[in-house]
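**Student:** model this:
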Amino acid sequence: MVARKIELKQVGDPAKTRLRLWIRLLRASRFVEAEVRERLRCEFDVTLPRFDVMAALYRHPAGMKMSGLSRFLMVSNGNVTGIVDRLVKDGLVIRSQPDGDRRSWTIKLTNSGISAFETMANVHQVWINDLFKEISLEDAKMAEAILDTVVVGRQVRDD
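**Tutor:** Next comes the predicted model:
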């Protein structure tokens, strides 16, 4: 198979540069995500979605409603339900119904869940630091600020 360069007609240089940036962001993101998935699986026998659910719940010690958890993770309720079911079965999460609301559930990490997540999160931080070690602290802060402008700009346009 031969790679072919696509000619973008009637697109200025800034647009091409931004497109190349997008492609590089995707490539870097996919590389880091694949590496983290593999390390979580090998070291903790945990999937990345399970880690993400635990991370979200850890950030919300009072717990979260299932719908709020789905919104926070930007996935469907159905995707979260299966993960939460397994976390409950493993004793890492508890599910409770708020008084007077039989249709919604609040999800919260158990003490075992908190302990397990903290162990994984500390190791995860070391992995990420290692994967990004070639990026200076100054460049990391600049990249963070630049990427924030994409999200903030989108939120302003949506309002």
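**Student:** For the rest of this, base every contact and every neighbour count on C-alpha atoms.
**Tutor:** Noted.
**Student:** Residue 62: what secondary structure?
**Tutor:** Three-state assignment for residue 62 (DSSP: H, G, I helix; E, B strand; the rest coil): coil.
**Student:** separation between it and residue 74?
**Tutor:** 20 Å (Cα to Cα, to the nearest Å).
**Student:** do residue 56 as well
**Tutor:** As judged by Cα to Cα, residue 56 and residue 74 stand 11 Å apart.
**Student:** Look at those two and report which has more neighbours.
**Tutor:** residue 56 (18 against 9; other Cα atoms under 10 Å).
**Student:** Pull the contacting residues for that one.
**Tutor:** 69, 72-73 (Cα atoms under 8 Å, 6 or more residues apart in numbering).
**Student:** which of the residues in the one helix or strand it maps to are buried?
**Tutor:** Assessed by DSSP states H and E, residue 56 sits inside helix 48-59. For helix 48-59, a neighbour-count test (16 or more other Cα atoms under 10 Å) marks 48, 50-51, 53-58 as buried.
**Student:** Would you mind giving the residues you listed as TSV with distance to residue 34 added?
**Tutor:** As requested, the buried residues of helix 48-59 are exported to TSV (distance: Cα to Cα, whole Å):
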residue	distance to residue 34
48	9
50	15
51	14
53	18
54	19
55	18
56	20
57	23
58	23
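**Student:** Enumerate the strands of the chain by residue range, in sequence order.
**Tutor:** Assignment of strands within the chain using DSSP state E yields the ranges 64-65, 93-96, 106-109.
**Student:** For the protein, give the helix that spans the most residues.
**Tutor:** helix 13-44 (DSSP state H).
**Student:** which residue is nearest the middle of the chain?
**Tutor:** Per Cα atoms, centre = their mean, the C-alpha nearest to the average position across the chain is that of residue 52, at 5.8 Å.
**Student:** this one next, for a side-by-side:
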Amino acid sequence: MNESAPSLSKRRLKSWIRLLRLTRTVEADLRDYLRKGHETTLPRFDVMAALYRRREALTMSELSRLLLVSNGNATAVVDRLEKDGLARRTPAPTDRRTVHVALTEAGLKAFEAMAQGHEARIDALFSGLSAEDLDTFRDILQRAQPEKIPE
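**Tutor:** Prediction:
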């Protein structure tokens, strides 16, 4: 066996642990920021972001797939957004079982306000990285995509 193989394997494992720690730390900071600064949650922000990016109404199944969550989780968040006047559901004209969801005007404005602060927070959290660092980081992450993992 190649002597460097275990070493490289351990380094990859340590890199994964560092990446996971970074992700959890940033996510915790964002949860706190959204809770304190906008009285909202990260799941609500994520749902609003998905709806904002698409702009047209999405089915609940499409929304769940985009967010990588169950229909039940997406439904619970959309229920609350609808109650708060930030999202609206409309039945599909051809299939009453299918429901579309979109942000309301109030939802669009609320998301834009949150998104500005969210971007500023991310910018502050990653301020130690230069443009070159970010390019390198992006390239590394692209090479590490799970779709490229050999079986």
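**Student:** Work out the TM-score between the chains.
**Tutor:** The TM-score (TM-score structural alignment, normalised by the length of the second structure) is 0.92; 148 aligned residues with a Cα RMSD of 1.8 Å.
**Student:** rewinding a little: show me which of the contacts of residue 56 of the first structure is closest to residue 155 of the first structure.
**Tutor:** Ranked by distance to residue 155 of the first structure (Cα to Cα), the contacts of residue 56 of the first structure are led by residue 72 at 15.4 Å.
**Student:** Spatially, which residue comes closest to that closest one, not counting chain neighbours?
**Tutor:** Computed as Cα to Cα, 6 or more residues apart in numbering, the closest residue to residue 72 of the first structure that is not its neighbour in sequence is residue 56, at 7.5 Å.
**Student:** Check residue 48 of the first structure too.
**Tutor:** residue 37 (5.5 Å).
**Student:** The aligned residue in the second structure for that neighbour: neighbour count?
**Tutor:** Under the alignment (TM-score structural alignment), residue 37 of the first structure pairs with residue 31 of the second structure. Per other Cα under 10 Å, the neighbour tally for residue 31 of the second structure reads 17.
**Student:** can you check residue 131 of the first structure too?
**Tutor:** 14.
**Student:** How about the residue in the second structure that it lines up against: what's its closest non-neighbour residue?
**Tutor:** Under the alignment by TM-score structural alignment, residue 131 of the first structure pairs with residue 125 in the second structure. Nearest non-adjacent residue to residue 125 of the second structure, counting by Cα to Cα, 6+ apart: residue 26, 7.4 Å away.
**Student:** The longest helix of the first structure: average distance to aligned residues in the second structure?
**Tutor:** For helix 13-44 of the first structure, the mean deviation from the second structure after alignment is 0.5 Å (mean Cα distance after the TM-score superposition for the first structure).
**Student:** same thing with stretch 137-146 of the first structure?
**Tutor:** Looks like 1.2 Å for stretch 137-146 of the first structure (mean Cα distance after the TM-score superposition for the first structure).
**Student:** Return the distance of that stretch from the chain's centre.
**Tutor:** 19 Å (Cα atoms, centre = their mean, to the nearest Å).
**Student:** ok, now stretch 31-44 of the second structure?
**Tutor:** Between the centre of stretch 31-44 of the second structure and the centre of its host chain there is 13 Å, according to Cα atoms, centre = their mean.
**Student:** residues of it that come out buried?
**Tutor:** So, applying 16+ other Cα under 10 Å, buried residues of stretch 31-44 of the second structure: 31-34, 41-44.
**Student:** Let me have those in a markdown table, adding distance to residue 72 of the second structure as columns.
**Tutor:** Shown next, in a markdown table, are the buried residues of stretch 31-44 of the second structure (distance: Cα to Cα, whole Å):
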| residue | distance to residue 72 of the second structure |
| --- | --- |
| 31 | 21 |
| 32 | 24 |
| 33 | 25 |
| 34 | 22 |
| 41 | 17 |
| 42 | 16 |
| 43 | 13 |
| 44 | 14 |
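**Student:** Burial check on the counterpart of residue 149 of the first structure in the second structure, number of neighbours?
**Tutor:** With TM-score structural alignment as the criterion, the equivalent of residue 149 of the first structure in the second structure is residue 143. When neighbours are defined as other Cα under 10 Å, residue 143 of the second structure has 12 of them.
**Student:** How much space separates residue 143 of the second structure from residue 136 of the second structure?
**Tutor:** Distance, residue 143 of the second structure to residue 136 of the second structure, using Cα to Cα: 11 Å.
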